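J.: Please find the sequence and the predicted model below.
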Amino acid sequence: MNSHRAIHKDDITIVDTKATKKAVMATSIGNAMEWFDFGIYSYLAVTLGKVFFPEMNGTVQLVYTFATFAVAFLVRPIGGVFFGMLGDRLGRKRILAITLVLMALATLSIGLIPSYAAIGTTASILLLIARLVQGFSTGGEYSGAMTFIAESTPDKKRGVMASFLEVGTLVGYIAGAGIVTLLTYLLGQEQMVEWGWRIPFLIAGPIGIIGLYLRNHLEETPAFEAMEKVKTDEKKRVSLKQIFVDHWKSMLIGMIVVFSYNIVNYMVLSYMPSHLSAVLGYGETRGLLLILIVMFLMIPIVLMMGYFSDRIGNKRIIQGGLIGLVLLSIPSFLLIGTGNNWFVFIGVMILAVFLACFQGTMPSLLPSLFFTDVRYGSLSITYNFSTSLFGGTTPLVVAWLINLTMNNFIPAYYLVAASLIGILVVTYFVKDTSGKSLRGSPPAVEEKQEVKEILKDPEEALWWQEERSK
């Protein structure tokens, strides 16, 4: 688009509140189910190491287990490209249903794999294949869910509504951690290694059916439908090459933002239970229970961060979280290293509060980096490449570095370094779009009276036209 276009009353989307709530609920629940499937692997890492890598011992066994965890992230970018490009062509709704079914089937299959004791290295290979399918499906899941919610909500409430997506993530993690903790308590470690570890994975089957039902009853996003209506023969589908050529700057910014966010995310939610048990000698059940409590407490904090991001801007919330991590990561791990229940809780909780700064804002910030016609594809590529390189490898790299250096403060140094990089990029290269229309889309409002206000300042309403014309 080489010239600015005017905005008309009919261009402005008046969002159906009921449809919005339904979209937020169904996407969040589906995301919770997806992350329940994905998360239980993290919480069973120590047990799975004994089942599939019994020839290894201690921290080396944990490294091998997390290597299988990390390998799924190698195919996430492939899944991101595949599902993201399809999502921009066929719609968000269809792809989100497919990713959920694939994830549920892959997770269910893990629960059916014979142990190493029964079939030897074949068991480890089957586990690897199942993890690769999980990674492939997840490549289109989270970025699609972010896109769906961002495009289905009013601009002025995008932050708080999108934060429910991360509430779904936490609920999924809580369900996974809760079941693992309960089973470990009831069965004991010996029974868990023998057969109890299978139960959480087998639950994935019925969960997948419920998630599929919810997502099939969603309507397509207003932003995608509006884009489809104005498409002409002259405006052809955007190719993968065009995405990299025309949107490389937004993708690079997004990758670095996701880099900082996901290192914190996977450090606290995925790596921490194993750090407490395998590295610090903290009881497995105690460690899982502590993380479970922390995640419960994070839910209202995440929603609060989403709420305030609509008022003061998601950029400021993210900056605050990054600065907090630079200042308090090392003190947090000092507290965690004491082994005292209360000090460990306070240390983990400090990290969790700063993680909540990102979880309450990222689902609204990241989709706003891209234009509607390339949003799903660009976001999937950006998010998954960054997550594969940095987020998903965090548990593996940290476990390996601790084993190499025998320094238990490696996780804190890792967090500080990632946060310093994040501060620079967010401060100088990220535009605060809270309350504004998404790039490439007309404004979305909740009430009819808001339309008149928008028409008074059409240039502000279509603020992104300057970027589009470059």
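T.: Happy to help now that I have it.
J.: Only C-alpha atoms from now on, for both contacts and neighbour counts.
T.: OK.
J.: Assess the claim that V264 and L355 are in contact.
T.: Yes: taking CA atoms under 8 Å as the definition, V264 is a contact partner of L355 at 6.3 Å.
J.: quick one: the strands in the chain?
T.: 13-14, 444-445 (DSSP state E).
J.: List the buried residues for stretch 293-306?
T.: Residues of stretch 293-306 classed as buried: 294-295, 298-299, 301-306 (neighbour count, 16 or more other CA atoms under 10 Å).
J.: Which one of the residues you listed is nearest to A117?
T.: Distance to A117 across those (CA to CA) is lowest for M295, with 35.0 Å.
J.: what residue lies at the spatial centre of this protein?
T.: Y142 (5.5 Å; CA atoms, centre = their mean).
J.: who touches that residue in this structure?
T.: N31 (CA atoms under 8 Å, 6 or more residues apart in numbering).
J.: and if you look at the one 5 residues further on?
T.: For T147, the contacting residues are 92, 367, 375-376, by CA under 8 Å, 6+ apart.
J.: Relative to K21, how far out is S364?
T.: Relative to K21, S364 is positioned 16 Å away (CA to CA, to the nearest Å).
J.: Is there a quick PyMOL command that grabs whichever of the contacts of T147 are buried?
T.: Filtering these down to the buried ones (16+ other CA under 10 Å) takes a single PyMOL command:
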select buried, resi 92+367+375+376
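J.: now the contacts of T147 as CSV including distance to E219?
T.: Shown next, in CSV, are these (distance: CA to CA, whole Å):
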residue, distance to E219
R92, 10
P367, 19
R375, 18
Y376, 17
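J.: Looking at the contacts of T147, which is nearest T394?
T.: Checking those against T394 with CA to CA, the nearest one is P367 at 23.9 Å.
J.: any idea how far the closest one is from A162?
T.: 10 Å.
J.: anything in contact with each of these two?
T.: Contact criterion CA under 8 Å, 6+ apart; residues shared by P367 and A162: 146, 150.
J.: Quickly note the distance from the residue lying closest to M103 once chain neighbours are set aside to A223.
T.: Using CA to CA, 6 or more residues apart in numbering and skipping the chain neighbours, the partner closest in space to M103 is Q134 (5.2 Å). As judged by CA to CA, Q134 and A223 stand 29 Å apart.
J.: Look at the two and report which has more neighbours.
T.: The neighbour comparison of Q134 against A223 (other CA atoms under 10 Å) goes to Q134, with 27 against 23.
J.: Spit out the contact partners of that one.
T.: Q134 makes contacts with 38, 72, 102-103, 106-107, as judged by CA under 8 Å, 6+ apart.
J.: Pretty sure L424 is one of the things V257 touches, is it not?
T.: No: in this structure, V257 is not within contact of L424 by CA under 8 Å, at 9.9 Å.
J.: can you pull the buried residues of the top helix by length along the chain?
T.: Looking across the chain with DSSP state H, the single longest helix is helix 158-191. Burial within helix 158-191, assessed by neighbour count using 16+ other CA under 10 Å, is assigned to 158-181, 183-184, 189.
J.: alright, now check it against this:
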Amino acid sequence: MSHAAAPSTGDSAPGPAPGPVPGPCGPRPPAVPWRRILWSAMLGNAVEWYDNALYGILAVVIAQQFFAGGSTTALISTYLGLILSYAVRPIGGTLMGRVGDIKGRKYVLTLTIALMSIGTVAIGLLPTYSAIGVAAPALLALCRVVQGVGASGEYTAAADFLLEHGDKRGRNYLSGWCVGSTSIGPLLASAIAYVMILAVPEHDFNAWGWRVLFLLAAPLSLVTLYIRRHVTETPEFRQVMEQAKAETVKQSPFREAVRGYWRDMLRAIGLGAGQRVGSFVIQSYFVTALVQNGFGEDQALLAAILTYVVGAPAAIWGGRMADRHGGRRLLVAGYSVFVLFTVPTFLAIESGSVVLAFVAVVVFTVINNIVGGPLTTAYVMSFPAHVRGTASALNYNVGTTLLGGTAPLLAAWLHGLTGTDVSFGWYMTFFCLLSALVAGFALPKSVDEARKLPATA
């Protein structure tokens, strides 16, 4: 399958054109393996979100295996492990972003996949609390930190890599593919977990079955590492390096990003606030909420699988629409619908109706992913190439840590405090409204520059 590098027809992944293709820095040679570039960006996101989704899906099992105390206390402790992996992200993202700005996008992508795979696979090998006591949660926390440092630079580095290789006329569409790839890992995690829960007796699953799910990250990581070792550096980064070398300028991407672009980073964090919370509700809390409201684990996992099935097409379609009609319009419309739909989603989950609950979580996911394309473009393209890795990683990880990473824990706490998940629904509604206002009045111009594709797009 081969398509033009600038996506102009259909929803298929772009591929190499027969002749030189205009890129961000001029013509790109036809020898660039575009399909490999696309997969190198997408598969790393799959590994990152495989672990995140798996940790959320198996939260109840992990709580039983690694923590003492009552079910609520152990579950909250488990979600603290989720927060810990995000607490290190602003620091890890800054370091990884700086590496990307100095050594290249390809180098940092190789490093991130190695760290993520080590952290994920190691969880599958850890002894439990009953075997080694308090050392078990301590080792679990260490694994989450290693995975978090690797993941801190993964998403934005992959987006940098993809967008700098691609044509600016289709940036939101390419970003949609990047967002869509975050559904691959959770889809695999949910599908495999669903099959194992049905096929393996509960006692055996709790004893050893859950470990298999973490160990399966190894082959996926190895394939991604192989592909990433055989791709070329982006032309835009090569141009930055040549210019820095010619001018003998010492690179200080972190200092320049913080001093010169802190307003843009704050704006990007506000723009993504609602979507960050929504993403972590989908990937880390919906299963728990469904189980707590009387649905079986098999039904909860089936609902999760449906959200990941619709997630990728929704993100790609949203990117196309943003390129055709403008990122501002799509973001304002998407967040406005989110403001109206968030609380009803949690009411549907608490209704006891399988149909209402399933429809609600699927529609919630579609809205969340539709805005992901132009949002990712804003995360990355709001900054010049020489500080892009640092600035994009910093704003993405600060927002993800403060808003996304704390969402499941806050949802569990509010449910315990109020007895209903609707209270968390109002919390998320506030951030969706904030993001809608930022999109309407302070959207970075770079998101709307790549618009007005031909009518056939």
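T.: Ah, there it is. As the structure is a prediction and not an experimental result, all values here were calculated from the model.
J.: Report the TM-score for the pair.
T.: TM-score of the superposed chains, computed with TM-score structural alignment, normalised by the length of structure 2, equals 0.89; 429 aligned residues with a CA RMSD of 2.0 Å.
J.: residues bridging contact with V264 and L355 of structure 1, i.e. touching both?
T.: Counting by CA under 8 Å, 6+ apart, V264 of structure 1 and L355 have no shared contacts at all.
J.: Pull the residues that contact stretch 60-80 of structure 1.
T.: With CA under 8 Å, 6+ apart, stretch 60-80 of structure 1 has contacts from 41-42, 45-46, 48-50, 53-54, 127-128, 131-140, 278, 377, 380-381, 384-385, 387-389, 392-393, 395-396, 399-400, 403.
J.: From the centre of structure 1, give me the residue that's furthest out.
T.: Outermost residue of structure 1 (CA atoms, centre = their mean): K456, 37.5 Å.
J.: Give the aligned equivalent of L100 of structure 1 in structure 2.
T.: Aligned counterpart of L100 of structure 1 in structure 2: I113 (TM-score structural alignment).
J.: Next: N31 of structure 1.
T.: So, by TM-score structural alignment, N31 of structure 1 is matched to N45.
J.: which residue packs closest to that match, ignoring adjacent ones?
T.: Spatial nearest neighbour of N45 of structure 2, chain neighbours left out: T182 (5.3 Å); criterion: CA to CA, 6+ apart.
J.: ok, back up a step: ok, now which ones touch the match of N31 of structure 1?
T.: 154-155, 158, 178, 181-182, 185.
J.: any idea which of the contacts of T147 of structure 1 is closest to F429 of structure 1?
T.: Nearest to F429 of structure 1, judged by CA to CA, of the contacts of T147 of structure 1 is P367 at 15.4 Å.
J.: Pretty sure the closest one sits against V374.
T.: No: counting by CA under 8 Å, P367 of structure 1 sits too far from V374 to count as a contact (10.1 Å).
J.: I figured Y55 of structure 2 hits S284, correct?
T.: Yes: the criterion here is CA under 8 Å, and Y55 of structure 2 meets it with S284 at 7.4 Å.
J.: Number of residues surrounding the alignment partner in structure 2 of V230 of structure 1?
T.: Matched to structure 2 by TM-score structural alignment, V230 of structure 1 sits across from Q243. By the criterion of other CA under 10 Å, Q243 of structure 2 has 12 neighbours.
J.: With R215 of structure 1 instead?
T.: When counting by other CA under 10 Å, one arrives at 23 neighbours for R215 of structure 1.
J.: follow-up on the earlier one: now a PyMOL select for only the buried ones of the contacts of stretch 60-80 of structure 1.
T.: Applied in PyMOL, the following selects the buried portion of the contacts of stretch 60-80 of structure 1 according to 16+ other CA under 10 Å:
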select buried, resi 41+42+45+46+48+49+50+53+127+128+131+132+133+134+135+136+137+138+139+140+278+377+380+381+384+385+387+388+389+392+393+395+396+399+400+403
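J.: Can you flag which of the contacts of stretch 60-80 of structure 1 belong to helices?
T.: 41-42, 45-46, 48-50, 127-128, 131-140, 377, 380-381, 384-385, 395-396, 399-400, 403.
J.: which bit of structure 2 covers stretch 131-151 of structure 1?
T.: Taking TM-score structural alignment, stretch 131-151 of structure 1 hits residues 144-164 over in structure 2.
J.: first vs last residue of that stretch, how far apart are they?
T.: Using CA to CA, one end of stretch 144-164 of structure 2 lies 30 Å from the other.
J.: I299 of structure 1 -> structure 2?
T.: Using TM-score structural alignment, the equivalent of I299 of structure 1 in structure 2 is A312.
J.: same check, this time on I410 of structure 1
T.: By TM-score structural alignment, I410 of structure 1 lines up with S423.
J.: residues near its match, how many?
T.: For S423 of structure 2, the count of nearby residues is 16 (other CA under 10 Å).
J.: same check, this time on the one 5 residues further on
T.: Burial measure for M428 of structure 2: 26 neighbouring residues, criterion other CA under 10 Å.
J.: Going by residue numbers, what spans are helices in the stretch 151-300 of structure 1?
T.: According to DSSP state H, counting those that start in this stretch, the stretch 151-300 of structure 1 carries its helices in the segments 158-191, 198-202, 204-216, 222-230, 240-246, 248-266, 272-274, 284-312.
J.: Put together CSV for those, with distance to L325 of structure 1 on each row.
T.: CSV is the format used below for the helices of the stretch 151-300 of structure 1 (distance: least, CA to CA, whole Å):
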stretch, distance to L325 of structure 1
helix 158-191, 20
helix 198-202, 33
helix 204-216, 35
helix 222-230, 36
helix 240-246, 32
helix 248-266, 9
helix 272-274, 16
helix 284-312, 16
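J.: Show me the one of those that comes nearest T122 of structure 1.
T.: Across these, T122 of structure 1 has its closest neighbour in helix 198-202 (17.3 Å, CA to CA).
J.: tell me, stretch 435-443 of structure 2 lands on which residues of structure 1?
T.: Mapped onto structure 1 using TM-score structural alignment, stretch 435-443 of structure 2 spans residues 422-430.
J.: Would you mind listing the buried residues in the matching stretch?
T.: For stretch 422-430 of structure 1, using 16+ other CA under 10 Å, the buried residues are 422-423, 425-426, 430.
J.: How about stretch 357-370 of structure 1?
T.: 357-370.
J.: Equivalent analysis for stretch 218-236 of structure 2, please.
T.: Per 16+ other CA under 10 Å, stretch 218-236 of structure 2 contains these buried residues: 218, 220-221, 224-225, 227-228, 231-236.
J.: Ends of it, what's the gap?
T.: End-to-end distance of stretch 218-236 of structure 2: 32 Å, with CA to CA as the criterion.
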